[in-house]
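*Asks:* just coords:
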């Protein structure tokens, strides 16, 4: 035995057709029933009017008194009238006026049992239960004689029956027409929803680039299609981000493994050399120990850089305070001068001589902390520029930029650091333009920013290398063949710190004309 829930139509189209068919059939049935009731009432009123307007022939009551009623012809009455009389004693007289066929109404033998009020028509069944009902009207005559005038309701019943069968046939045709035409209309109306269904099936099968067709955005199906397309766009974007993240992670792990393998292999090789050759000379032993320490230090710094990158990618800047960028630049210059004593690094205001993305030049500036707030060309005082952030991390950006400039330019190249406040734009930085590479989102045009530029007049960087200069483990190749290449994480770390401070790190460069690395931070309001 099937459960009742399985008998219901499962598809929306079948439900709509069934509901429309039931509603149409019900509406037709109600209309036919109301018409049937009105028609029968109207026909019955017509019969009542005929009964009320009928009067027995003159002399009828006198004939009844002298007993000559039975000798009158039965066709003295018009049409199909029947007239019955009750004697003054209340007995029903057997002789009635009118035709003898068909059978007349069922009347009691005594007037007391008649149950009819004078002047008020009533319906009684036919005599013997066969035939149509009769409509009767009782009245009182002279000499306490009561008469009952009757008319058959066969015409009323016939008309009602014909109307009933006509209604049944019409209702059946209407139900069938609604089912057939309604099915076609519902199929046509649900065609956009069917297209949505088919598109969803293709998407489920793996075609993720499809969109739901939207014919009219003002309809329910159109709004559903727009909502589904928005959801699909977000899902595709999330999938692409997940795929990009996984691809970057795999590349990052491969690069990290490759970078760590080099010092680890060196450490292992020199350690095995010390074990396999215990009788080597003291000089070679010291050299092996020195190589082990050097590669261990390199691997330690690489692991620290990787840890810092991972922390910057998942944790916001915890400490934000006012940081004097001018003092940070002076300290970074002093620290770089200790590591590169042969370098002359200048400190200038942002609008000083040689300012510009392509100039990359500046006056010489001797190393040392005693030039913190003075420009070396003209003695012009430098304005204090403050930004919100972590001073230690911002100092790391400046140190990485200066170390990068010293590592990738010839020994005689000049390096200048410029500090100032400006508005974000094509010339001052912060926005994208041809020839500029940026790490981080562009800043709103005209926004107040703090700017630190590290410019050099070296050979510059090729456009192909410039596009990847902020990528992890990317190295354009050392300019000095005797210099050991770095890990390729310095600029990646600097750009990650800048982004963590809601800032931007960018490069303006031209082959043969030097490079300008620019740090931009939101100005303190």
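*Replies:* On my side now, so go ahead. None of these values were measured; they are calculated from a predicted model.

*Asks:* From now on I want contacts and neighbour counts done on CA atoms only, so please keep to that.
*Replies:* Noted.

*Asks:* Would you state the helices of this protein in chain order?
*Replies:* 12-53, 60-66, 154-189, 191-204, 220-276, 282-314, 325-339, 391-407, 463-466, 490-500 (DSSP state H).

*Asks:* deepest of those, which one?
*Replies:* The highest mean neighbour count among these, using mean count of other CA atoms under 10 Å, belongs to helix 490-500: a mean of 23.

*Asks:* Turn the helices of the chain into a markdown table, columns for distance to residue 102.
*Replies:* Conversion of these to a markdown table gives the following (distance: least, CA to CA, whole Å):
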| stretch | distance to residue 102 |
| --- | --- |
| helix 12-53 | 18 |
| helix 60-66 | 23 |
| helix 154-189 | 11 |
| helix 191-204 | 63 |
| helix 220-276 | 66 |
| helix 282-314 | 105 |
| helix 325-339 | 123 |
| helix 391-407 | 118 |
| helix 463-466 | 116 |
| helix 490-500 | 109 |
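
*Asks:* Show me the one of the ones you listed that comes nearest residue 211.
*Replies:* Of all these, it is helix 220-276 that lies closest to residue 211, at 5.8 Å by CA to CA.

*Asks:* report the angle between the axes of the closest one and helix 191-204?
*Replies:* 10 degrees (axes from the mean of the first three to the mean of the last three CA atoms, to 10 degrees).

*Asks:* so what does helix 220-276 touch, helix or strand wise?
*Replies:* Helix 220-276 is packed against helix 191-204, helix 282-314, with contacts defined by 3 or more CA pairs under 8 Å, 6 or more residues apart in numbering; DSSP states H and E.

*Asks:* now it, how far from the centre of its chain.
*Replies:* 29 Å (CA atoms, centre = their mean, to the nearest Å).

*Asks:* and the angle for it with helix 282-314?
*Replies:* 170 degrees.

*Asks:* Show me the strands in the stretch 401-525 of the chain, by range?
*Replies:* Assigned strands in the stretch 401-525 of the chain, in chain order: 415-423, 436-439, 448-456, 504-509, 515-522 (criterion: DSSP state E, counting those that start in this stretch).

*Asks:* okay if I get the ones you listed as a markdown table plus mean neighbour count and distance to residue 332?
*Replies:* Below are the strands of the stretch 401-525 of the chain laid out as a markdown table (neighbours: other CA atoms under 10 Å; distance: least, CA to CA, whole Å):
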| stretch | mean neighbour count | distance to residue 332 |
| --- | --- | --- |
| strand 415-423 | 24 | 10 |
| strand 436-439 | 21 | 22 |
| strand 448-456 | 26 | 11 |
| strand 504-509 | 26 | 17 |
| strand 515-522 | 26 | 14 |
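
*Asks:* Below is an additional structure, to be compared with the one above:
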């Protein structure tokens, strides 16, 4: 299979060769036509002169002087004068290679014409002119000079064509090599990328040239591929970590349940307070495991992008109900409901799934109650900002460390200082919050203000 460079050079040479051959053929044909026309003019002129001269003599009794004719006419030709009865009255310069003329009747019929006749040495051109006395004058000129000229011209054309093709092939190869240099560089870059160097890029992406635009598109594609590969690798790492953490979280309550069950089976918990405590611990671990499994199922359902039960929802009503439930569970904690911004508290209606949005507020408030000290205050704000519904949950606790902030919404992630298994929390609450808000077309933000954590939810209205 030929390379692109070879195909381009061969195509250039082939087109050039076709053009040169056509030019040579046309030039040779035009030259032949020109030479024959000039010969015809010469022969016709001589034949006309001979016809006029022949009428002044009686060919039956007078021999024309050769010297006179030779001076009057060109001596390179053959001259024939036929009497009216068809006899050859005069022949000038007879030689063995004279043309083979047709009979007198045909010559008389073709008076005023030029045509070719054969001979032993090659074709001749013949011009016939009728005389006033009824005879004919014939002048013949050999075509050998024209044929010799054509032969020499053909040789010259072949040599010139070969030289032109040779020089053009060398020049074309250099020009094509120079023109394909950007593609060659891209080929080398592609080889490096194929060998595993995904950070390498095609050099010189000039948007004003076709190879430059190709290199630019190739680099953009490689950037996207590199990002996709990095994202997939990170996703695989997160998935493996998620599976490991989920297995560990499930194994912990299962181990506790099995331990208490074995303790009871071996008689370590006789009927009474000890047995009651054992059953309570088993129930707590089972409940904890059920909550974890339910959270995992919730995330799986959100990942499948199942349609939400959208209907007009009042964020102020959800916030008030969430605060009321939290105060019922932890009456000693201080939880306030305030407007977002400077206006008064007003209903904020957004399209959404009421149950899912309640789960978002419940998770955020529960997260604040769990990971802040008893004296910390929790404030829930509801309002509107830039045509979006806003719900903000802030606390005055220790806040979230800066090194943990980028990962706080990842699944099964626990901040190193603020979250632990003893605090309750498997690291799925905020992940569920982010997934539900994203399913509603909104976003959740973590405020960077000092003095506690601040989660802000923005939902389209």
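*Replies:* All right, it came through fine. Quick caveat: nothing in here was measured; it's all calculated off a predicted structure.

*Asks:* about what we covered before: so which of the helices and strands packed on helix 220-276 of structure 1 comes closest to residue 239 of structure 1?
*Replies:* helix 191-204 (13.9 Å).

*Asks:* residues in contact with the closest one?
*Replies:* 209, 210, 211, 212, 213, 214, 215, 221, 225 (CA atoms under 8 Å, 6 or more residues apart in numbering).

*Asks:* The fourth one matches what in structure 2?
*Replies:* What that stands for is residue 212 of structure 1. In structure 2, residue 212 of structure 1 lines up with residue 202, judged by TM-score structural alignment.

*Asks:* roughly how far apart are that match and residue 412 of structure 2?
*Replies:* 41 Å (CA to CA, to the nearest Å).

*Asks:* what do you get for residue 138 of structure 2?
*Replies:* Residue 138 of structure 2 is 117 Å from residue 412 of structure 2, by CA to CA.

*Asks:* ditto for residue 331 of structure 2
*Replies:* 29 Å.

*Asks:* who's more crowded, those two?
*Replies:* Counting neighbours by other CA atoms under 10 Å for residue 331 of structure 2 and for residue 412 shows that residue 412 has the greater number, 22 against 11.

*Asks:* which residues touch the corresponding residue of structure 1 for the more buried one?
*Replies:* The equivalent of residue 412 of structure 2 in structure 1 is residue 473 (alignment by TM-score structural alignment). With contacts defined as CA under 8 Å, 6+ apart, the neighbours of residue 473 of structure 1 are 255, 256, 487, 488, 489.

*Asks:* Also residue 397 of structure 2?
*Replies:* Contacts of residue 397 of structure 2 by CA under 8 Å, 6+ apart are 371, 372, 373, 376, 377, 451, 452, 453.

*Asks:* got those residues as a markdown table, with distance to residue 270 of structure 2 columns?
*Replies:* Listed next are those as a markdown table, based on distance: CA to CA, whole Å:
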| residue | distance to residue 270 of structure 2 |
| --- | --- |
| 371 | 37 |
| 372 | 39 |
| 373 | 38 |
| 376 | 42 |
| 377 | 44 |
| 451 | 50 |
| 452 | 47 |
| 453 | 47 |
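
*Asks:* Check those against residue 19 of structure 2 and report the nearest one.
*Replies:* Checking the contacts of residue 397 of structure 2 one by one against residue 19 of structure 2 (CA to CA), the nearest turns out to be residue 453, at 81.5 Å.

*Asks:* Identify the residue of structure 1 aligned to the closest one.
*Replies:* The alignment partner of residue 453 of structure 2 in structure 1, by TM-score structural alignment, is residue 515.

*Asks:* Was I right to think that match contacts residue 509?
*Replies:* Yes. Using CA atoms under 8 Å, residue 515 of structure 1 is in contact with residue 509, at 4.4 Å.

*Asks:* And the match of residue 212 of structure 1, how close does it get to residue 220 of structure 2?
*Replies:* Residue 202 of structure 2 is 10 Å from residue 220 of structure 2, by CA to CA.

*Asks:* Verify the stated contact: residue 459 of structure 2 with residue 349.
*Replies:* No. Applying CA under 8 Å, one finds residue 459 of structure 2 not in contact with residue 349, separated by 10.0 Å.

*Asks:* Mutual contacts of the two, please.
*Replies:* Joint contacts of residue 459 of structure 2 and residue 349 (CA under 8 Å, 6+ apart) are residue 389.

*Asks:* how far away is the residue nearest to residue 391 of structure 1 when sequence neighbours are not counted from residue 190 of structure 1?
*Replies:* Among residues not flanking residue 391 of structure 1 along the chain, residue 323 sits closest, at 5.9 Å (CA to CA, 6 or more residues apart in numbering). Distance from residue 323 of structure 1 to residue 190 of structure 1, counting by CA to CA: 65 Å.

*Asks:* Also residue 498 of structure 1?
*Replies:* Applying CA to CA, the value for residue 498 of structure 1 to residue 190 of structure 1 is 54 Å.

*Asks:* before we move on, back to that, make TSV out of the helices and strands packed on helix 220-276 of structure 1 and add distance to residue 248 of structure 1.
*Replies:* Below are those laid out as TSV (distance: least, CA to CA, whole Å):
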stretch	distance to residue 248 of structure 1
helix 191-204	27
helix 282-314	13
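
*Asks:* before we move on, back to that, which one, of the strands of the stretch 401-525 of structure 1, ends up nearest to residue 101 of structure 1?
*Replies:* strand 436-439 (112.5 Å).

*Asks:* Which part of structure 2 matches the closest one?
*Replies:* Matched against structure 2 by TM-score structural alignment, strand 436-439 of structure 1 finds no partner residues.

*Asks:* and that strand, what does it pack onto?
*Replies:* Using 3+ CA pairs under 8 Å, 6+ apart, strand 436-439 of structure 1 sits against strand 504-509.

*Asks:* Off-centre distance for the strand it packs on?
*Replies:* Here strand 504-509 of structure 1 shows a centroid-to-chain-centroid distance of 38 Å under the convention CA atoms, centre = their mean.

*Asks:* Check stretch 35-54 of structure 2 too.
*Replies:* Using CA atoms, centre = their mean, the offset of stretch 35-54 of structure 2 from its chain centre is 72 Å.

*Asks:* Compare neighbour counts for residue 323 and residue 190 of structure 1 and give me the winner.
*Replies:* Of the pair residue 323 of structure 1 and residue 190, residue 323 is the one with more neighbours under other CA under 10 Å, namely 20 against 15.

*Asks:* quick one: that one and residue 348 of structure 1, what's the gap?
*Replies:* Using CA to CA, residue 323 of structure 1 is found at 18 Å from residue 348 of structure 1.

*Asks:* Alright, that wraps it up for me.
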